[in-house]
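Student: Quick one: sequence plus predicted model below, questions after.
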Amino acid sequence: MLHLPTPDATAKLLASLLGRPVKVGAGKVDDAKLTIAGTYRSGDIANAAMCLMDAGFGAYAGAALSLLPVAVATGYVKKGRLEEDILDNCGEVLNVCSRLFTSDDQHRVTLDTRHFAPEPLPPAATALLAGGKRLDLVLDIDKYGSGMLVLAVPG
């Protein structure tokens, strides 16, 4: 069984990827706003873990990854969904987040599927949100903005 990372380990990995500080902020995650999901496979096990985020975190992280202006990301946040020019970057963030679930005694964890609004979240995401172990975070990306991120594994 996979384990959840700590908030600090999550912020550290994302800061390394994005090349700027990422801080764990205060706030509550609103599940209804989680519109982006990545499901992860571990060995033969599908849906072994999941990473969900709102449009804010997806937009700011995607923009920071390729140094797009913050105004571009803010435009996506206002729309509530991402478009092609930033989806690949957001997908890369999901891909790198697989490392958060990997440990020395576990199988390799890889990104299996990606889901972006307006596509509905997969049923496995709803099930993990309701009954799995989860780490809810509000993360602030320096000079970009903040958003919600949830990491989940089966209970």
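Tutor: That came through, no problem.
Student: contacts and neighbour counts: CA atoms only from here.
Tutor: OK.
Student: any idea how far L111 is from A48?
Tutor: The span separating A48 from L111 equals 10 Å under the rule CA to CA, to the nearest Å.
Student: what's the overlap in contacts for the two?
Tutor: Residues touching both A48 and L111 (CA atoms under 8 Å, 6 or more residues apart in numbering) are 39-41.
Student: Among these, which one sits closest to T6?
Tutor: The shortest separation between T6 and any of the shared contacts of A48 and L111 is 18.0 Å, and it belongs to Y40 (by CA to CA).
Student: There's contact between the closest one and T113 in this structure, I believe.
Tutor: Yes - distance between Y40 and T113: 7.1 Å, which falls inside the contact criterion (CA atoms under 8 Å).
Student: Neighbour count: these two, which is higher?
Tutor: For Y40 and T113, the more surrounded residue by other CA atoms under 10 Å is Y40, and the numbers stand at 26 against 17.
Student: Below is structure B, check it against A:
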Amino acid sequence: MSATPLPSALDVRELLEGLLGREVAVATGGPMVDPGSTDGALVAEFVSDQMQLAAIVVMDVPLAARSGASIALMPSLASENAVGAGELTDVLLENAGEILNVMASLFNAEGAPHLRLSAVHPPKAALPNDVAGWVLAYVPRLDLECDVSGYGPGNLSVLVV
């Protein structure tokens, strides 16, 4: 069995566009999304069938709010209010969690371990020690600047641990 693959920026863009039903501009070389920042970040854990942590996706509050509003066809004002307040409403958090759940498909390649979403940690929540040590580590990772058409920009980090 081979290692869990790191998806390409193209794979991430195509998945987001398919889910959101709108264009998403994606640029590599974005900043590492830091859950310890003032607004925090949404952190998703992906585990193998043996319950081993294998991948992490970190979404800043602006991207979580904007993609969460977009997938539900909510007005962009709903996401802007969340971005301005620096926190996600329950609806936006749930919607962003659904996007993260589908993102598990980015890691599931033939011959690689099957991964599934195990947990989503809301912004400013304490992270488990095994996750906290990885989110800013120099491991195979993809740090992206994303811009959801009609909603706005945000940042996303995808890591394979």
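Tutor: Structure received. Quick caveat: nothing in here was measured; it's all calculated off a predicted structure.
Student: still on that earlier bit, mutual contacts of Y40 and T113 of the first structure, please.
Tutor: Listed contacts common to Y40 of the first structure and T113 are nil; contacts here mean CA under 8 Å, 6+ apart.
Student: So which bits of stretch 4-13 of the second structure are buried?
Tutor: Of the residues in stretch 4-13 of the second structure, 4-7, 9, 12-13 count as buried by neighbour count, 16 or more other CA atoms under 10 Å.
Student: my bad, stretch 81-99 of the first structure
Tutor: 81-82, 86-87, 89-91, 93-95, 97-99.
Student: Which residues does it contact?
Tutor: So stretch 81-99 of the first structure is in contact with 13, 17, 35, 37-38, 40, 51, 55, 58-59, 61-63, 65-66, 76, 109-111, 114, 116-118, going by CA under 8 Å, 6+ apart.
Student: Narrow those residues to those in helices?
Tutor: Counting by DSSP state H, the contacts of stretch 81-99 of the first structure place 13, 17, 55, 58-59, 61-63, 65, 76 in helices.
Student: Spatially, which two of these are the most separated?
Tutor: Spanning the widest gap among these are L13 and Y76, at 23.8 Å by CA to CA.
Student: Please identify which of the shared contacts of A48 and L111 of the first structure is nearest to D136 of the first structure.
Tutor: When the shared contacts of A48 and L111 of the first structure are compared for distance to D136 of the first structure (CA to CA), T39 wins out at 16.3 Å.
Student: what about the closest one, how many neighbours?
Tutor: Using other CA under 10 Å, the number of residues around T39 of the first structure comes to 24.
Student: Give the full set of residues in contact with the equivalent of it over in the second structure.
Tutor: Taking TM-score structural alignment as the alignment basis, one finds that T39 of the first structure is matched in the second structure by E45. If you count contacts by CA under 8 Å, 6+ apart, E45 of the second structure has them with 53-57, 117-120, 131.
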